[in-house]
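> next input, structure requested:
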Amino acid sequence: MSFKPVVALVGRPNVGKSTLFNRLTRSRAALVADFSGLTRDRHYGEGRVGDVPFLVVDTGGFEPVAKDGILREMAQQTRQAIAEADIVVFLVDARAGLNAHDQDIARLLRTCTQHIVLAVNKAEGMSENAAISEFHELGLGHPHAISSAHGDGVVDLITDALEPFREAAEDEARLLAEEEAAGEGEGGAVAHRIKLAIVGRPNVGKSTLINTLLGEDRVIAFDMPGTTRDAIEIEFSQGGKDYTLIDTAGLRKRGKVFEAIEKFSVIKTLQAIEASNVVVLMIDGQQEVSEQDAHIAGFVLETGRALVVAINKWDGMDEDQRERIQREFERKLRFLAFARMHTISALKGQGVKPLLKSVNAAHAAAFAKLSTPKLTRELHAAVEQQQPPRKGIFRPKMRYAHQGGQNPPLIVVHGSALDAIPDSYRRYLEARFRAAFDLAGTPLRIEFKSSNNPYVEGKQ
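Here you go, the predicted model:
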């Protein structure tokens, strides 16, 4: 199971949480999930310190004693973020000093089981003692003087926050390497169980599909609620294939599955996607394709996971509704053209067997072993049919291709002047490689590597 510690940034308004969030995520993927409605006041991103990756959650200004209105809604969002987190970084303002809101938040955090780290922000230009002295009375350990805007002290802060989880991250990396080394079978295919995550908005039918896959009377032996790293894994078999189902819907014992909007966790969805080999993205055919569907799909694509799309509740739709949802899918989720789409009824079990066949095919494509001679022949055939456009007086020249990785497949193309290859030609090559190696269902990465001197190879 993939485990990334979850770091929640909390504090009253205007203490610099979003600035710290952008610094921790390097502003490169500052909003990997910003789901309207449920997560309006929470943003999610990825960070890394050394060998330890983590998920970071930015929250709105926290006023825990707010009783109504938007402040109450924001407080509920922050409480949810704290509940999902492994680590809470509590930001206060060195310039404004300690106030009653800080005291209210500290009282709440002292009752939490999460690892709490106190960060005194906006401390640039101040002596450390002057910045942190009055915040000792919050009773949350030694305060860290930092500047989110300038980066002062931020690395030390997050390194200290992640220290309790470093050993777990290192152990997981070692076990993953051992598993991959031991799991390669004939032809380079990975022989382990297919790790399958079923994701989607609340109430799209994830629970119903899970029960259909597991069998109505199946006793689920795993029930580990609590922190976000306690996601649930269930092993099952169908059609001679072994799967590990990574739950995002809140499974409970004796096959009972409960799902409610208030229990929907974005963090669990993101972690389940990262822990999986294949993702089934469920869409409610009786509703519009939403921004939330697109955000989830975008994160699947970003993480490189194999994907199958299931449009549920197909049996309850008339022909006009079916045409409408297909048009919406093609318009709003056209970046998922690589994925196979199935229309299903999770309740009646219709279309589930073909769905699993596509899951198997997507898994095989994600871990396919692509031979260098075949890749190079396909590359040359593609160039012969359509050469890359010139840039100035030079035309990029492609010499050979080889596989650089799996899950998702990475194809590395070597040649000269390849930095001039446009995205349109990259997409052309991707389509050629997909067709030649039957890579439906998985993202495909193409990397171009140019020789430092385009004439060097010719002289050797």
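> rest of the way, CA atoms for contacts and neighbours
OK.
> find the nearest non-adjacent residue to Ala297, please.
Leu281 (7.3 Å; CA to CA, 6 or more residues apart in numbering).
> how about the helix or strand containing that neighbour: buried residues?
Secondary-structure assignment from DSSP states H and E places Leu281 in strand 278-284. For strand 278-284, a neighbour-count test (16 or more other CA atoms under 10 Å) marks 278-284 as buried.
> got JSON lines for those residues, with distance to Gln76 too?
As requested, these are arranged in JSON lines below (distance: CA to CA, whole Å):
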{"residue": "Val278", "distance to Gln76": "33"}
{"residue": "Val279", "distance to Gln76": "30"}
{"residue": "Val280", "distance to Gln76": "30"}
{"residue": "Leu281", "distance to Gln76": "28"}
{"residue": "Met282", "distance to Gln76": "27"}
{"residue": "Ile283", "distance to Gln76": "27"}
{"residue": "Asp284", "distance to Gln76": "27"}
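> just give me the closest of those to Ala382.
Val278 (29.2 Å; CA to CA).
> what sits against the nearest residue to that closest one once chain neighbours are set aside?
Once flanking residues are discounted, Val278 sits nearest to Ala306: 4.7 Å by CA to CA, 6+ apart. By CA atoms under 8 Å, 6 or more residues apart in numbering, Ala306 lies in contact with 277-279, 300, 339, 362-363, 366, 407-408, 441-443.
> to compare with the earlier structure, here is another sequence to fold:
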Amino acid sequence: LFLIDAQADISKDDAAVAELLRSAPERVILVANKVDNESIAEDLAGFWRLGLGEPHPISAVHGVGVADVLDLVVNRFPDVEEEDRKDDSPRTLAIIGRPNVGKSTLLNNLLGEDRVVVSPIGGTTRDPIDAPVEIDGISYTLIDTAGIRRAPKVGEDAEFYSILRAKEVLRDADVALLLIDALEGVTHQDQRIAEEAAESGAGLVVILNKWDAIDTEEREWTEDGVADRFGFVDWAPVLRISALTGSRLKRLGPAVERVLVNRASRIPTGELNRLITAWTQAHPAPVRKGRRPRILYAVQAGTEPPTIILFVSGGELGEDYLRFIENRLRERFDFEGSPIRLIARRKNRRPR
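Presented below is the predicted three-dimensional model:
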């Protein structure tokens, strides 16, 4: 980024730097700062003489035009994620959930073989399970978290080990398949594991297993429990299957692919900032500790999961307002199955 003063003439130093940069003009973005009004913006033609292409107007003080410049910068970055996937390495699916909810049964069904011994006693699978599998013609690596269990000592909580197993595999997972026993409904332990999945950044698909074993009234009760206890991950698709018979299992492949696509989504910086400006003007952030925070601009810094940085002046943005921004983003864009990370950064004033 070559920054020039839009309110001053081209200096000898400007010309000297421009001469050095002209050897690779395609790698240079000419940025004219201090464009604080329309009259200055209309008087930038003279900067074309630098031979570095169009001067892009901004006002660093007011944050005007910064989002458009950030868009130009991001668009010129090499697509590292696509390069990383050129080896066609399969995406990783982690089967997570409480003991004895049908994780090993699901794994066996997807593999088409009895790779794991299935028992009504929870935690019988002890060896780590890491297997290649094809779903709808697409290759994945499937991990069954039942294989990471270790025998608890007397007095130790089994819930602790369920969550520990989930943490271990979620580190490398692209999508987590959270199995819920539809007969028992959503438990506190299921909530804890879902929290770990959301915090890990992996995509999430909630699977209500043993669906064919419950009647209409029980199904309504189970679905009410999902809506009530999984409100914090209401963005995750919910499938209703039978891991034992394979009923409705054909819906898993399309759901996983949709989540992978959404998790890699990117919002153009200009559009992102226009939307956030409109939302914050309609519903300003609440005053905290006597100061009202103001979002100056935003940029999506990464994908998998989508990560958006909000540059803020004034007070601090509370979790409730970040949730408000996330909800507006989900209403506007398809992020089904993917968490969104919103990071608020305070913009400190430079010393004069």
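> now for the buried residues of strand 278-284 of structure 1: which two are most distant?
Longest span within these, CA to CA: Val278 and Asp284, 19.6 Å.
> the helices in the stretch 351-460 of structure 1, which residues?
352-366, 372-385, 423-437, 456-459 (DSSP state H, counting those that start in this stretch).
> typo on my end, it should be the stretch 1-150 of structure 2
Secondary structure of the stretch 1-150 of structure 2 by DSSP H, counting those that start in this stretch: the helices cover 12-21, 38-41, 66-76, 80-84, 103-111.
> buried deepest among the ones you listed, which one?
With neighbours defined as mean count of other CA atoms under 10 Å, the helices of the stretch 1-150 of structure 2 peak in mean count at helix 103-111, which reaches a mean of 22.
> now do that helix: which range of structure 1 does it align onto?
Aligned by TM-score structural alignment, helix 103-111 of structure 2 corresponds to residues 206-214 of structure 1.
> and that stretch against structure 2, how far off on average?
Compared with structure 2 after fitting, stretch 206-214 of structure 1 deviates on average by 1.7 Å (mean CA distance after the TM-score superposition for structure 1).
> give me the angle between the strand holding Leu281 of structure 1 and helix 206-214.
Angle of strand 278-284 of structure 1 versus helix 206-214, following axes from the mean of the first three to the mean of the last three CA atoms, to 10 degrees, is 130 degrees.
> now do strand 278-284 of structure 1 against helix 352-366, angle only.
Using the same axes, to 10 degrees: strand 278-284 of structure 1 against helix 352-366 is 140 degrees.
> in structure 2, which residue range corresponds to strand 278-284 of structure 1?
Under TM-score structural alignment, strand 278-284 of structure 1 corresponds to residues 175-181 of structure 2.
> contacting residues around that stretch?
Stretch 175-181 of structure 2 is contacted by residues 92-98, 101-103, 170, 186, 190, 194, 197, 202-210, 256, 259-260 when judged by CA under 8 Å, 6+ apart.
> again, but for stretch 336-344 of structure 2
Contacts of stretch 336-344 of structure 2 (CA under 8 Å, 6+ apart): 198-199, 201-205, 235-237, 258-260, 262-263, 305-312, 317, 322, 326, 330.
> 7 Å - rerun?
The contact list for stretch 336-344 of structure 2 (CA atoms under 7 Å, 6 or more residues apart in numbering) reads 198, 201, 203-205, 235-237, 259, 262-263, 305-312, 317, 322.
> make a ChimeraX selection of the buried ones in these.
The buried residues among these can be selected in ChimeraX (16+ other CA under 10 Å) with this line:
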select :198,201,203,204,205,235,236,237,259,262,263,305,306,307,308,309,310,311,312,317,322
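> count of neighbours near Phe160 of structure 2?
12 (other CA atoms under 10 Å).
> could you look up the SS state of it?
At Phe160 of structure 2 the chain is in helix, as set by DSSP: H, G, I helix; E, B strand; the rest coil.
> could you do Arg331 of structure 1 as well?
helix.
> what do we get in structure 2 for Ile296 of structure 1?
Aligned partner of Ile296 of structure 1 by TM-score structural alignment: Ile193.
> compared with structure 1, how much does the helix or strand hosting its match deviate?
Using DSSP H and E, Ile193 of structure 2 sits in helix 188-200. With mean CA distance after the TM-score superposition for structure 1, helix 188-200 of structure 2 departs from structure 1 by a mean of 1.8 Å once superposed.
> what does that helix rub up against?
Against helix 188-200 of structure 2 from outside (CA under 7 Å, 6+ apart): 97-98, 159, 163, 166-167, 170-171, 176, 204, 229-230, 339.
> ok, stretch 313-326 of structure 2 next?
By CA under 7 Å, 6+ apart, stretch 313-326 of structure 2 touches 285, 288, 291-296, 342, 344, 346-347.
> 6 Å instead?
With CA atoms under 6 Å, 6 or more residues apart in numbering as the test, stretch 313-326 of structure 2 has contacts from 291-294, 346-347.
> show me where the stretch 1-150 of structure 2 has its strands.
2-5, 30-33, 56-57, 91-96, 129-135, 138-144 (DSSP state E, counting those that start in this stretch).
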